[in-house]
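**Q** Sequence below, structure please.
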Amino acid sequence: MNLQPLLPYLPSAEVLPLLDKWLKDEAFELAVNKPRTTKLGDFRPPRKGARAKITLNRNLGKYQFLTTLVHEIAHLKVWNAYGRKAAPHGIEWKTLFGKMLIEMVENCAFPAEYRTALMNHATKPKSAVGGDLQLQKVVLQLDSNKEVLLLDDLKIGTTFNFKGRHFKKLEKRRTRALVEEVRSKKQYTIPLVAQVDTVQ
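**A** As a prediction, the model looks like this:
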C-alpha cells in the first residue's frame, strides 16, 4: 500500500516505515473522510464481498490523526488475527495497541511530552484517545501550538464557554462533568476532555 498520500496528515515522514511494516500484509481500504462529530475514526470489519475499512476524519490535527490511525490499525490487526473471538477493546487489542505505541516511541523522534503521554497510554490503553486526559491534552496542544484548556482543568463552580454557549461546572464524574447552562438552567454532561474557554 502506498502511504505517501497520508503525509500531509502526519506529524513526520519518519513514521511511514513503521506504518508500512504494520500494514504490509493487511488487506483493507483506508479512507480520509469529511469530519464527523461523533468519532475521529473507525474500523469496519470486512463484509460480504468487501474488504475491511479504516476511516479517519480529514480535519484532525497531525498528532490526533496519527494516534487515531494507530488505534484503528490495532483493530484491523486484531480482527485479522482473531476475528469475532476478540472483543473490540479487549485484552488482545489492548496488548497489541500498547506494543505499537511503544514501538512508535522507540522509533520516532516525537516531542518529549507526546512520547511520555504515549508511553503512559500504552500501559492502559483506552477505547478512545479522548478517554486519556493527559494524552488528549498533549495532542491538542501539539496540534494547535498553544496552551489548551480542558473542562477537566476547571474547578467546580467555574463558568466557561463551550460551542458558543455559557456553562457552569457543577460536578465531576468519571469521564464527564455535569454542567448547567447559565441562561436556561438546563443541565448536561460534557466530556472532561472537551476544549473550553474561560469566561473573562
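
**Q** drop to CA atoms for contacts and neighbour counts, all remaining ones
**A** Noted.

**Q** At which residues are the strands of this structure located?
**A** Using DSSP state E, the strands of the chain run over residues 28-33, 41-44, 52-57, 159-162, 165-172, 176-181, 187-191, 197-198.

**Q** Tabulate these (TSV), appending distance to residue 77 and mean neighbour count.
**A** Shown next, in TSV, are the strands of the chain (distance: least, C-alpha to C-alpha, whole Å; neighbours: other C-alpha atoms under 10 Å):
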stretch	distance to residue 77	mean neighbour count
strand 28-33	10	14
strand 41-44	10	20
strand 52-57	10	20
strand 159-162	37	19
strand 165-172	36	18
strand 176-181	31	20
strand 187-191	29	16
strand 197-198	39	16
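
**Q** Figure out which of those is closest to residue 74.
**A** strand 41-44 (9.3 Å; C-alpha to C-alpha).

**Q** contact partners of that closest one?
**A** With C-alpha atoms under 8 Å, 6 or more residues apart in numbering as the test, strand 41-44 has contacts from 52-57, 68-69, 72-73, 75-76.

**Q** Columns distance to residue 124 on top of those, output as a markdown table?
**A** As requested, those are exported to a markdown table (distance: C-alpha to C-alpha, whole Å):
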| residue | distance to residue 124 |
| --- | --- |
| 52 | 26 |
| 53 | 25 |
| 54 | 23 |
| 55 | 24 |
| 56 | 23 |
| 57 | 25 |
| 68 | 16 |
| 69 | 18 |
| 72 | 16 |
| 73 | 17 |
| 75 | 16 |
| 76 | 19 |
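
**Q** residues contacting the spatially most central residue of the chain?
**A** Against the mean C-alpha coordinate of the chain, by C-alpha atoms, centre = their mean, the closest residue is residue 129 at 3.4 Å. Residues counted as contacts of residue 129 (C-alpha under 8 Å, 6+ apart) are 67-68, 135-136.

**Q** Please repeat the previous calculation with a cut-off of 7 Å.
**A** Residue 129 is in contact with residue 136, counting by C-alpha atoms under 7 Å, 6 or more residues apart in numbering.

**Q** and for comparison, fold this next one:
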Amino acid sequence: MRKKHEAPLDTLNSYLPVGAYHTVMQYLGHYKVHLTITKERRSVLGDYRFAVHGKNHRISVNGNLNAFAFLITLLHELAHLIAFEKYGNRIASHGKEWKLVYGEILQQFLLLDLFPPDIANEIKTTMRSPAAGSCAEDGLIRVLRKYDRKGDVKKLVEEIDVNGLFRTDDGRIFKRGDQLRKRIRCLEIKTGKIYLFSPVYEVTPVSHP
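**A** Okay, the predicted model is just below:
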C-alpha cells in the first residue's frame, strides 16, 4: 500500500538541493499547491491532480529520490499545473504547451546554479525536447543515479550482464538478452515470454531463479 504524508513546509528543504527552497516555495504558495511526499511507489516518480470544487492543486513526489531527482520531478508536475492554468485542461498532457512551460521552469532553476555540471548539461538537452515521464530521458536518469544514496542494490537493465538474471519489483525473474535499438530483449523465466525493457529500467540482480 502506498504511504503518503503531507510535506511540512519547514522540512521540505531537506528534500531539495541547496538553494532551491525559496524559489520552490514561491511556486507552491502562488499556486496553492497541496504537496504530499510518497515513500513507496513503483510506477511513477510524481503525480499531479488538477484543483476541483474549490480544493487546492495536489502534487505528490516520491520521497526516496535524491535531492536533484526530487526537484526535477517536482518541477515536471508543477509544469502540468501551470500549463493547465494557462492554456486550459483540455491540452495534451505532455503536449507543446506543457513542454514550453516545463522548459521555462527548468531554465529558471538552471540560472540558480543548483545542479552539478553533468546534471545541468543533461537538463539543457532535456529542454530541447522534454519526455513524457518524470526524469524520463535516459541520459538524465543515468546521471541522476550517480547521486543516489550508496548501498542501493538495484541496477539498470543495461548494467546486467548478458544472460544475467534480475528481478522486477513485482517479483518476476528475467534473463537479460541482447540490446536492440532502444530496448533490451529479456526472457521471463517462469513463462518463457519475451519482454522488451528500457535500458534504464531499475531492477534487482539475482543469482538464481
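
**Q** tm score of chain vs chain?
**A** Here the superposed chains carry a TM-score of 0.82, computed using TM-score structural alignment, normalised by the length of structure 1; 196 aligned residues with a C-alpha RMSD of 2.8 Å.

**Q** what's the matching residue for the residue nearest to the centre of structure 1 over in structure 2?
**A** Under the alignment (TM-score structural alignment), residue 129 of structure 1 pairs with residue 134 of structure 2.

**Q** re earlier: can the strands of structure 1 go into JSON lines with extra columns for distance to residue 143 of structure 1?
**A** Output for these, formatted as JSON lines (distance: least, C-alpha to C-alpha, whole Å):
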{"stretch": "strand 28-33", "distance to residue 143 of structure 1": "18"}
{"stretch": "strand 41-44", "distance to residue 143 of structure 1": "17"}
{"stretch": "strand 52-57", "distance to residue 143 of structure 1": "15"}
{"stretch": "strand 159-162", "distance to residue 143 of structure 1": "19"}
{"stretch": "strand 165-172", "distance to residue 143 of structure 1": "24"}
{"stretch": "strand 176-181", "distance to residue 143 of structure 1": "23"}
{"stretch": "strand 187-191", "distance to residue 143 of structure 1": "19"}
{"stretch": "strand 197-198", "distance to residue 143 of structure 1": "17"}
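
**Q** what number of residues lie near the residue mapped onto residue 43 of structure 2 from structure 1?
**A** Using TM-score structural alignment, the partner of residue 43 of structure 2 in structure 1 is residue 38. Counted with other C-alpha atoms under 10 Å, the neighbours of residue 38 of structure 1 add up to 6.

**Q** Residue 130 of structure 1 versus residue 38 of structure 1, what's the distance?
**A** Per C-alpha to C-alpha, to the nearest Å, residue 38 of structure 1 is found 12 Å from residue 130 of structure 1.

**Q** Please apply the same query to residue 140 of structure 1.
**A** Taken as C-alpha to C-alpha, the span from residue 140 of structure 1 to residue 130 of structure 1 is 10 Å.

**Q** Tell me which residue of structure 1 matches up with residue 74 of structure 2.
**A** For residue 74 of structure 2, the residue aligned by TM-score structural alignment is residue 69.

**Q** okay, now that match: neighbour count?
**A** Residue 69 of structure 1: 22 neighbours (other C-alpha under 10 Å).

**Q** so what's residue 116 of structure 2 up against?
**A** No contacts exist for residue 116 of structure 2 under C-alpha under 7 Å, 6+ apart.

**Q** Just give me the match in structure 1 for it.
**A** That one, residue 116 of structure 2, aligns with residue 111 by TM-score structural alignment.

**Q** what does residue 125 of structure 2 give?
**A** Residue 125 of structure 2 maps onto residue 120 in structure 1, by TM-score structural alignment.

**Q** Give the full set of residues in contact with the closest residue to residue 50 of structure 2 other than its chain neighbours.
**A** Among residues not flanking residue 50 of structure 2 along the chain, residue 57 sits closest, at 5.3 Å (C-alpha to C-alpha, 6 or more residues apart in numbering). Applying C-alpha under 7 Å, 6+ apart to residue 57 of structure 2 gives the contacts 32-34, 49-51.

**Q** where along structure 2 do the helices fall?
**A** 21-30, 67-87, 96-110, 117-128, 138-145 (DSSP state H).

**Q** Please identify the most buried of the ones you listed.
**A** Sort the helices of structure 2 by mean neighbour count, taking mean count of other C-alpha atoms under 10 Å, and helix 67-87 sits at the top with a mean of 21.

**Q** Which residue in structure 1 aligns with residue 56 of structure 2?
**A** So residue 56 of structure 2 corresponds to residue 51, using TM-score structural alignment.

**Q** Ok, residue 22 of structure 2 next?
**A** By TM-score structural alignment, residue 22 of structure 2 lines up with residue 17.

**Q** Same check on residue 164 of structure 2?
**A** Aligned partner of residue 164 of structure 2 by TM-score structural alignment: residue 159.

**Q** Which residue, other than its chain neighbours, is closest to its match?
**A** Using C-alpha to C-alpha, 6+ apart and skipping residues adjacent in sequence, the residue nearest residue 159 of structure 1 is residue 168, 4.2 Å away.
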